[in-house]
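Colleague: Predicted coordinates and the sequence they were generated for:
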Amino acid sequence: MKQNQLGSSELRVSEIGLGCMSLAPENGAEGREIIKRAYEEGVTYFDTADLYQFGWNEEFAGKSIRPFRDKVVLATKVGNRWTADKKSWEWDPSKTYIKEAVKDSLHRLGTDYIDLYQLHGGTIEDNMDETISAFNELKQDGLIREYGISSIRPNVISYYAEHSEIVSVMMQYSILDRRPEEEMLDYLHGKNISVIARGPVAKGWLSERAFKRSGDEQYLEYEGKEIRELVKGMQDKLSSERTLSQAAIRYCLHHPAVAAVIPGASSVDQLLSNVGAAHTPDLSQDEAALIQSLSKASVYNQHRR
C-alpha cells in the first residue's frame, strides 16, 4: 500500500488507515483479527482515543498491534475527560491535564511513546498557547514523536497551523461533507500540514447500503432521497473498477493535502473492502469533477469568532 509522509515529519502512514473506534468489547476476537488483517494488507496507521469506551479502545489497540508495534504509526487523542459518573465528558485542554493524560494513555497502549498525539477538539476560547506548550514539552521528553489536532473548526485549525508544530489535522471529509475543500485543504497543503480524513464513507451512506436505508433518514444537509440519487449517479457514471465505498475513499485521497483516510471497520469483510481501495485507480480529474457536480459544495458557517 502507498505510504505518505505526514506533514514535515519523519512519520510515514498508509494512505488507508484504520479508525479503531468501531471496535467493540463484545467482539474482541473479531477486532483482533481486523487489526491483524489490516497490518497484513499494508495498513500502518492505527487511530484511537482515550475517550473511546472509557480507555478500553486504547488498551485493546495497543495490545493488538504489539507484535508489530515498531512498524506502525500509533495515534491517539487527548482533551476530553469523563465525569465521575461516566455519563458525559468535559473539555480540558490544559497543560496539567494533557501531561497527566498522556501517562494514562501510554500505560493503556502498553508503549513507551506515542507516534502521533492529537488534541481531540478545540475551541477558539481555549488557551491554545498553553496547549501547544504542553505538546512541545511532551515531544522534547520523548513521550510523543509528533502532534496534531482533530478539529473541524477553521479558526482553531488556522491558529495551530500558524503558531505550532502540528504535522496533521484530522477532520471529517467525504463526498457528503465537502466543507474542508472551501478553505482548509489548499491552505494546509501550502503549510505542509497533512490532512487525515475521517468518515470517508459517511456512516455507510456512500455505499450500496444507501439503498437499504429508510426514506426519512438524512445526513448533514442531505435527505436520504438526495443521497440515493447521488449514489445512483456515481454507480451509473464512474468506472466499475471500484465499489461505491472505494470510490468515496479515493475521492478523499484525490486532494494532495490528504495523507490518509481512516474508515472504521466492524468486520473483516468491511476492512478488506476499504483497504481494497488502495488497489484501485486514482480518480481522474473528470471523475472528481463529476462527483462534485453530483454533490454539494458546502462551507463552514459555524465555529467562527
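Modeller: Perfect, I can see it now.
Colleague: alpha carbons only for contacts and neighbour counts from here, please
Modeller: OK.
Colleague: what's Y173 in contact with, if anything?
Modeller: Contacts were defined as Cα atoms under 8 Å, 6 or more residues apart in numbering; by that measure Y173 touches R179, P180, A197, R198, G199, P200, C252.
Colleague: What helix or strand is the second one located in?
Modeller: Just to be clear, that refers to P180. Applying DSSP states H and E as the criterion places P180 in helix 179-183.
Colleague: And the residue lying closest to S14 once chain neighbours are set aside, how far from I16?
Modeller: Spatial nearest neighbour of S14, excluding adjacent residues (Cα to Cα, 6 or more residues apart in numbering): Q3 at 4.4 Å. Going from Q3 to I16 by Cα to Cα, to the nearest Å gives 9 Å.
Colleague: So if I had to pick from those two, which one is more boxed in?
Modeller: Between Q3 and I16, counting by other Cα atoms under 10 Å, I16 is the more crowded of the two (31 against 17).
Colleague: sorry, back to before: which of the contacts of Y173 fall in helices?
Modeller: R179, P180, C252 (DSSP state H).
Colleague: residues in contact with the nearest residue to the last one once chain neighbours are set aside?
Modeller: Read it as C252. Nearest residue to C252, sequence neighbours excluded (Cα to Cα, 6+ apart): S174, at 6.2 Å. By Cα under 8 Å, 6+ apart, S174 lies in contact with A197, G199, P200, V201, A202, A248, I249, Y251, C252.
Colleague: Need those in TSV (columns: distance to K77 and neighbour count).
Modeller: Output for the contacts of S174, formatted as TSV (distance: Cα to Cα, whole Å; neighbours: other Cα atoms under 10 Å):
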residue	distance to K77	neighbour count
A197	15	26
G199	17	22
P200	19	28
V201	22	25
A202	21	20
A248	25	27
I249	23	30
Y251	26	21
C252	22	27
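Colleague: take the one below as the second:
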Amino acid sequence: MTLTRLPARRIGSLTVGAQGLGCLGMSEFYGPVSESEAIATIRRALDIGATLLDTADVYGHGANEELVGRAVAGRRESAVVATKFGVVRPGPGVGSGVRGDAAYVRRACDDSLRRLGLDHVDLFYLTRVDTEVGVEETVGAMAELVAAGKVREIGLCEAAPETIRRAHAVAPIAALQTEWSLWSRDIERRVLPVCRELGIAVVPYAPLGRGFLAGAVRSRDQLDDGDFRSFGLPRFSAENLARNLPLADRLGKLAEELRITPAQLALAWLHHQGTDVVPIPGAKRRAHLEENVDAVFLSLTRAELAAVEAAVPADEVHGTRWNEQSMRFVDL
C-alpha cells in the first residue's frame, strides 16, 4: 500500500479523493460482515484520502447509514458523505418502486440525516428517476434542501441524457452515479458526453463488476443464498457465469504480466477515462480497500489500455447487468 494520499478530484464544490468507497457490502448483499472491520475500513479510507463515502437509505434498511455515521463520528471534516434516496424497499429484495415527489424528498433527507447523525449531507442523490413525477419536481425539492443547508451538492443515478438535461436546467447537478466498468460500458456513447458537456462528474458504481473483474467469483457455489448476485444479476447465473469466465481469465493474465492484481487493472482502466471520473469500489476489509486504492497511482500505456479493452470486449459479456424487474427502474 502506497503511503501517498490520493490526488484530489472535484464534484461540484466538493473536493474528494480520486477514488471513493462504496459501503453497501458492509451491511448486506455480499456475504458475512464484521461491523468492527467495516468501521476500521471506513476510517482507513479517510486516512489515505479516499474521502467519498457512498451509502443509501435502503442499504440494510437504514443500517448502513447508521454504520457510516458511527464511523465518521469525530472525523466529519475529512469525510465527504454521499447518500441516496428514491427507492422504496419495504421488505427483502432490491426494491419495489421509486418515489421522487417533493414531500418524499424532504422526508427522506431528514430521515437520512437522523440515521447518519449529521446536520448536512455532502452529496444527495436521486437513486432512480420516478417516471410518475417530473424530474423537475424532484430536483426542485433537492435544490430547496441545498438552500436550507441540509445538502451541499445534488446528483442523479442511472439517468438518461434528456433527464440529465432537464434536471440540470432546474439546479446544477454535480454528479451522475451509474454503473460503469469494463463489462458495463453503456454510458460511453450517449450519457458520458452529456455529463462532460454540462460539467457533471461521473461516479461509477460496481467498477469491479461486483467482484467478477477482480477474479473473486468463479462459481455459483461461492455465492451465499443471501448474496444478491445469486438472484438479482443475470450475469451470475450458472450459464452466463461460465460463459463470462474467459473475460476474467484474459484480464487476469494481463494483470499478471503487469505484476498487479486484476482489480487494480480494472480500476486503473477507469481512472484513465478522465479526471472527472471518481469510482467507488466496495470493500468490507482494509486489505481490499488498500489494494483498490493503489490502482489510482498506476499508469497504463495506450497499448496496455487497448489490450485491456480487447480482453473484455463489451459485446462478449453474457447477461444483462440487472434482472428484468430492476431494469424497469433504470432511466434509459
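Modeller: Sure thing, it's come through. All values derive from a computational prediction rather than experimental measurement.
Colleague: TM-score of the superposition?
Modeller: Once superposed, the chains reach a TM-score of 0.87 (TM-score structural alignment, normalised by the length of the first structure), with 300 aligned residues with a Cα RMSD of 2.9 Å.
Colleague: tell me, the helix holding P180 of the first structure lands on which residues of the second structure?
Modeller: Against the second structure, the aligned range for helix 179-183 of the first structure is residues 186-190 (TM-score structural alignment).
Colleague: Pull the residues that contact that stretch.
Modeller: Taking Cα under 8 Å, 6+ apart as the rule, stretch 186-190 of the second structure contacts P161, W180.
Colleague: List the buried residues for that stretch?
Modeller: Using 16 or more other Cα atoms under 10 Å as the test for burial, stretch 186-190 of the second structure gives I187.
Colleague: what sits against the residue nearest the centre of the first structure?
Modeller: Nearest residue to the geometric centre of the first structure (Cα atoms, centre = their mean): R198, 3.4 Å. Contacts for R198 of the first structure (Cα under 8 Å, 6+ apart) come out as G19, M170, M171, Q172, Y173, V261, I262, P263.
Colleague: do that again at 7 Å, thanks
Modeller: Listed by Cα atoms under 7 Å, 6 or more residues apart in numbering, the contact partners of R198 of the first structure are M170, M171, Q172, Y173, V261, I262, P263.
Colleague: Identify the residue of the second structure aligned to it.
Modeller: Using TM-score structural alignment, R198 of the first structure lines up with Y205 in the second structure.
Colleague: ok, which stretches of the second structure are strands?
Modeller: Applying DSSP state E to the second structure gives strands spanning 8-11, 14-17, 21-22, 52-54, 80-85, 87-88, 97-98, 121-126, 151-157, 175-179, 201-205.
Colleague: distance of Y222 of the first structure from A202 of the first structure?
Modeller: 11 Å.
Colleague: do A257 of the first structure as well
Modeller: As for A257 of the first structure, its distance to A202 of the first structure is 20 Å (criterion: Cα to Cα).
Colleague: What of R305 of the first structure?
Modeller: Counting by Cα to Cα, the gap from R305 of the first structure to A202 of the first structure is 28 Å.
Colleague: measure whichever residue in the first structure pairs up with P313 of the second structure to R250 of the first structure for me?
Modeller: Superposed on the first structure with TM-score structural alignment, P313 of the second structure falls opposite K296. Separation of K296 of the first structure from R250 of the first structure (Cα to Cα) stands at 18 Å.
Colleague: So which of these two has more stuff around it?
Modeller: Neighbours were counted for K296 of the first structure and for R250 using other Cα under 10 Å; R250 has more, 24 against 15.
Colleague: Just confirm the more buried one contacts S284, I think it does.
Modeller: No. Using Cα atoms under 7 Å, R250 of the first structure makes no contact with S284, being 10.1 Å away.
Colleague: so how far is the helix holding P180 of the first structure from its chain's centroid?
Modeller: 16 Å (Cα atoms, centre = their mean, to the nearest Å).
Colleague: try stretch 71-90 of the second structure
Modeller: 13 Å.
Colleague: and what of stretch 39-50 of the second structure?
Modeller: Its chain's average C-alpha position is 17 Å from that of stretch 39-50 of the second structure, according to Cα atoms, centre = their mean.
Colleague: Fine by me, we can end here.
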